[in-house]
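Trainee: Sharing a sequence plus its predicted fold:
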Amino acid sequence: MQGSSLALRLFVLAAIWSALSLAAAGSVLIAVYRGSAERAFDERLGVYLKTLVGAIAAQSDTAGSFREPDNVGEPRFELPLSGWYWVVRRSADNKVVVASKSLVGDVLVLPSDVGIAPGADRTAKGYIQGPDRQDLRIIEREISFDEQNAFRLAVAGNAGDLNEDITVFSTRTALILALVGFGLVITTYFQVRLGLFPIERMRRALFAIRSGEAERLEGTFPSEIEPLAQELNALIESNRETMERARTHVGNLAHALKTPLSVITNEARGTEGTLAARIAEQAGLMREYIDTHLERARMAAQRRVIGAVTDVEPVVERLARAMRKIFERKGVVVETDIQPGLRFRGERQDLEETLGNLMDNASKWCIGRVSVTARIEGNPRADDRRFLTIWVDDDGPGLSPEKRLEAVKRGQRLDETVPGTGLGLSIVTDLAVLYGGRFQLLDSPLGGLRCELVLPAL
């Protein structure tokens, strides 16, 4: 997919949207799991806290002194610095009354010490840093055994266990969502390709029309682009009708002009005198000019015909045979070197007109050798159009750079002794420009003149 393609845009947008959606879903899942894990952990600590309250209440005396309970439900309360601790403090003086053996005399910071207020269940919860810089999850509750004795009881557990569970879940969730995302990307790619395939099929159909293999868009298309296909077919048909009308008008104009000129010419030839001869001469020139300009109008109309394609090699070979026959007495050798499969994107008559002019001029001016070579350009141009280059070389006297410029001017003849109107090279130049190509005169490797013609190729 190219950088500016519709498929790439759809694919990138879908991939970005999928990635953002999965990332948001992953964040929500992890947040929900974290909340659930914390609640489960708090419930576990709450059980230990209730057990501690019951054990302390059963051992309390009127003086408010306690001894350490035998069992709170977690063996790690007995292990030094295990990360699991409990403590009982007197509310009045914040003095530790009794604590778990795991604290080994260290101080445990309570939620109330850092300003964490109790919730609706009268229990304060939070994260603190315990002995040996351990991360702890702690819950605290204040209870009173009598009116004089109020105590704060707290139970803390190692938050590393909780965080490890959350990390494992987060990693697995990210991995699963990444696999899902990869699957979505692959699915999106094929979905985009499949969804845009009718457009690709339409592009191929249009290429077939341009290459002359088809005359209209055939087949069925999705309802979204079926109107476009119908409009394109209507445009192609309208183009053909317009070109046919133009050709008809050109033919009618040619007939309308040539008939009066024929009458004038015949009348002049039937009359003796200098004036009659001059009229006949000028009428002949007018006929040639009319033929030339009508030919240009025809070429301009044909240039806009969609789907016209011409094989180059048969045209060149046929013209070469004609030149050999026409200039047989002169002994002209016409050599051809045409790249196989070379095709001109245009009307056959236009190619015959231009090459006929160039090969005829070369045969007239050469000493005895004419060469015609045709090749495709190496790379397409910026608009993806391909062009072919045709070189017509001769071994004649050639032309100086100044005379080359004059030779392509309309009606310019460099040698009046050679028959012609001086319009041939001008017509070639006009046709090359009409097709978006170019025409120029250069030095030939054979020693004479090289005519370089660039035209669109298929």
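Mentor: Good, I have the coordinates. These numbers come from a predicted model, not from an experiment.
Trainee: From now on I want contacts and neighbour counts done on CA atoms only, so please keep to that.
Mentor: OK.
Trainee: which residues of the stretch 51-200 of the chain fall in helices?
Mentor: 159-210 (DSSP state H, counting those that start in this stretch).
Trainee: residues touching Phe41, list them.
Mentor: Neighbour list for Phe41: Leu162 [criterion: C-alpha atoms under 8 Å, 6 or more residues apart in numbering].
Trainee: Distance check, it against Ala24.
Mentor: Using C-alpha to C-alpha, to the nearest Å, one gets 25 Å for the distance from Phe41 to Ala24.
Trainee: Ok, Phe77 next?
Mentor: In terms of C-alpha to C-alpha, Phe77 sits 40 Å off from Ala24.
Trainee: more crowded one of those two?
Mentor: Phe77 (23 against 12; other C-alpha atoms under 10 Å).
Trainee: Let me see the contact set for that one.
Mentor: Per C-alpha under 8 Å, 6+ apart, neighbours of Phe77: Trp84, Tyr85, Trp86, Ser100, Lys101, Ser102.
Trainee: Check Arg34 too.
Mentor: Ile166.
Trainee: and what of the one 4 residues further on?
Mentor: When contacts are counted by C-alpha under 8 Å, 6+ apart, Glu38 is found next to Leu162.
Trainee: quick one: secondary structure of Asp393?
Mentor: strand (DSSP: H, G, I helix; E, B strand; the rest coil).
Trainee: leaving aside the residues next to it on the chain, what's closest to it?
Mentor: Leaving aside its chain neighbours, Asp393 sits nearest to Arg450 (4.5 Å; criterion: C-alpha to C-alpha, 6 or more residues apart in numbering).
Trainee: and the helix or strand where that neighbour lies, how far from the chain's centre?
Mentor: According to DSSP states H and E, Arg450 maps onto strand 449-457. With C-alpha atoms, centre = their mean, to the nearest Å as the basis, strand 449-457 stands 34 Å off its chain's centre.
Trainee: likewise stretch 205-218?
Mentor: So, by C-alpha atoms, centre = their mean, the centroid of stretch 205-218 is 24 Å from its chain's centroid.
Trainee: What residues of it count as buried?
Mentor: Neighbour counts using 16 or more other C-alpha atoms under 10 Å place Ala205, Leu206, Ala208, Ile209, Arg210, Ser211, Gly212, Glu215, Arg216, Leu217 of stretch 205-218 among the buried residues.
Trainee: how close does the closest residue to the third one other than its chain neighbours get to Phe197?
Mentor: What that stands for is Ala208. Spatial nearest neighbour of Ala208, excluding adjacent residues (C-alpha to C-alpha, 6+ apart): Ala214 at 5.4 Å. According to C-alpha to C-alpha, Ala214 stands 20 Å off from Phe197.
Trainee: structure B:
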Amino acid sequence: MKPRFDSLAFRLVAGASVWAAVALIAAAFILTSLYRETVERGFDERLGVYLKTLVGNLAMQSPGQLGDPGNLGEQRFELIYSGWYWQVRKSGGPVVLASRSLATDTLDIAKATNVGTVDGVESAVLTGPDNQELRVLSRTIIFDADHRYDVLIAGNASQLEAEIRNFQTSVALTLAVFGIGLIVAVGVQIRWGLQPLDRVRHGLSEMRSGREQRFEGPFPAEIEPLAKELNALIASNQEIIERARTHVGNLAHALKTPLSVITNEARSGQGPLAAKVGEQAEIMRTQINHHLDRARIAARSKVIGAITEVEPALERLVRAMSRIHGDRDLELDVAETLRFRGEQQDLEEMVGNLVDNACKWAASRVVVTAMLEEGDADQALVIRIDDDGQGLTEAEMSEATRRGRRLDESKPGSGLGLSIVTDLAALYGGDFRMSRAPLGGLRAELRLPAVVA
């Protein structure tokens, strides 16, 4: 099943994911910055300890005869190009003392960058031997006017950066796992939170298919009012439909009596006027019945929950037509599980008109088939009625569905059958079409809404 990018679940998960990503990235940046600041401060404090040790050692010596203070308790000051160096330079003059790790090289504080001074101690970044990035602390000690020395301590900053990068990697992996877990947890929470909406959808589907008459719970407090309003709306809709049916019935009875009087009077009279009145009265009766049927059908087709089993309905219809048209061979092919989303009376009226027409025009054989087909948006019930008669031309097919149009006056009927079928199919959201049948005659095809188990 493809994800719906316009669904509530997708929007909530996407929103939570974006917020979690922004929050975790910000947290990673803050944690890394704090860690960098802490590590750099610790590194500088360590350099500061070495600087104080070196200055203290020099302060105890004679200004003009400074001796080697040794490794200051750090063996890396003994290893050549280890990245840890100390140096004593006479202010404005040459280097007088240096750690063994510098070998023959010297450090020039004048080439340093990111220089800052706190309490007389100058901090900076300097490129040392082997292009090492060094963090440097330097201060000037004054013995007297002739003895001023610049004392410098340097540590390998690449070790510091490597440590910070390792921390960044650990933080990134930890927060990524945490973020994925958070998104999964949010998805599960949203699925659980939206489950009542699935029950709402299922309840509406049950009502639409006719398996339920009301919208039943239980539902959470937020959805319970919706369920009550939907049940009230359904009850109101059914009441309106019943009132419409009652009004249609009352109108039919109110018109039937005057029309019967007019028809009887016309029949009892003589002459062309009486014949014309009788003829027009019959046309009025036919038209009134047609439009009253349309009104009744329109109201009934909107009833929620009406379903009809197709196989028994068509079997009864074919048996009835076989008795009426005994000289025709009627065949029925229909699956047992087919169900029509609508009233049984309407299905029988549509198929009955088509089968009756097919029997009238067939040479000897009529085949009725019903199947389930995939439509553009949903599955549809397709009913085909084929005969082996002469069939119709394209122009005659178009003309045949016009209300009251009869292509052959020798056959009995009002000419309203195919029009009623077309109107009924449209009211149910389906359609009716005609084409050439494989038997050689006409194929009448109904496409109607189906109920899928």
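Mentor: That came in fine, so what should we check first? The structure presented is a predicted model; accordingly, all values stated were derived computationally and were not measured.
Trainee: Got a TM-score for the pair?
Mentor: The TM-score (TM-score structural alignment, normalised by the length of the second structure) is 0.94; 449 aligned residues with a C-alpha RMSD of 1.9 Å.
Trainee: residues making contact with the strand holding Arg450 of the first structure?
Mentor: With contacts defined as C-alpha under 8 Å, 6+ apart, strand 449-457 of the first structure is touched by 342-346, 358, 362, 376, 385-399, 432, 435-444.
Trainee: My guess is Gln412 of the first structure contacts Leu423. True?
Mentor: Yes: contact criterion C-alpha atoms under 8 Å: Gln412 of the first structure and Leu423 qualify, at 7.1 Å.
Trainee: If you count surrounding residues, which of these two has more?
Mentor: Under the criterion of other C-alpha under 10 Å, the comparison of Gln412 of the first structure against Leu423 puts Leu423 first, with 21 against 17.
Trainee: What's that one aligned with over in the second structure?
Mentor: In the second structure, the residue matched to Leu423 of the first structure (TM-score structural alignment) is Leu416.
Trainee: next one: Leu455 of the first structure
Mentor: Match for Leu455 of the first structure (TM-score structural alignment): Leu448.
Trainee: Excluding residues flanking it in the chain, which one is nearest the equivalent of Asp394 of the first structure over in the second structure?
Mentor: For Asp394 of the first structure, the aligned residue in the second structure is Asp387 (criterion: TM-score structural alignment). Using C-alpha to C-alpha, 6+ apart and skipping residues adjacent in sequence, the residue nearest Asp387 of the second structure is Val366, 4.5 Å away.
Trainee: list the contacts for the one you found?
Mentor: Contact partners of Val366 of the second structure, counting by C-alpha under 8 Å, 6+ apart, are Arg328, Asp329, Leu330, Glu331, Val355, Ala358, Cys359, Ile385, Asp386, Asp387, Asp388.
Trainee: Leu79 of the second structure now?
Mentor: Leu79 of the second structure touches Arg100, Ser101, counting by C-alpha under 8 Å, 6+ apart.
Trainee: Equivalent analysis for Asn71 of the second structure, please.
Mentor: By C-alpha under 8 Å, 6+ apart, the residues touching Asn71 of the second structure are Phe77, Glu78, Ser99.
Trainee: Helix, strand or coil: sort out Thr373 of the first structure for me.
Mentor: Assigned with three-state DSSP, Thr373 of the first structure falls in the strand class.
Trainee: which residues of the second structure does stretch 224-240 of the first structure align to?
Mentor: Under TM-score structural alignment, the match for stretch 224-240 of the first structure is residues 222-238.
Trainee: What is the distance between the matching stretch and the centre of its chain?
Mentor: Relative to the mean C-alpha coordinate of its chain, stretch 222-238 of the second structure is positioned 26 Å out (C-alpha atoms, centre = their mean).
Trainee: same question, stretch 417-437 of the second structure
Mentor: Relative to its parent chain, stretch 417-437 of the second structure has a centroid offset of 35 Å by C-alpha atoms, centre = their mean.
Trainee: Same check on stretch 304-324 of the first structure?
Mentor: Relative to its chain's centre, stretch 304-324 of the first structure lies at 37 Å (C-alpha atoms, centre = their mean).
Trainee: List the contacts of that stretch.
Mentor: Contacts of stretch 304-324 of the first structure (C-alpha under 8 Å, 6+ apart): 208-215, 236, 239-240, 243, 331-336, 338-348, 351-352, 355-356, 359-360, 363, 372, 458.
Trainee: Can you state the residues of the second structure onto which it aligns?
Mentor: Counting by TM-score structural alignment, stretch 304-324 of the first structure pairs with residues 302-322 of the second structure.
Trainee: Same question for stretch 181-199 of the first structure.
Mentor: Using TM-score structural alignment, stretch 181-199 of the first structure pairs with 179-197 in the second structure.
Trainee: What's the match for Arg11 of the second structure in the first structure?
Mentor: So Arg11 of the second structure corresponds to Arg9, using TM-score structural alignment.
Trainee: ok, its match - contacts?
Mentor: By C-alpha under 8 Å, 6+ apart, Arg9 of the first structure lies in contact with nothing.
Trainee: Check for me that it belongs to a helix.
Mentor: Yes: counting by three-state DSSP, one finds Arg9 of the first structure located in a helix.
Trainee: Check the spacing between it and Leu22 of the first structure real quick.
Mentor: 20 Å.
Trainee: ditto for Val372 of the first structure
Mentor: Counting by C-alpha to C-alpha - Val372 of the first structure and Leu22 of the first structure are separated by 65 Å.
Trainee: who's more crowded, those two?
Mentor: Between Val372 of the first structure and Leu22, Val372 has the larger neighbour count (other C-alpha under 10 Å), namely 23 against 17.
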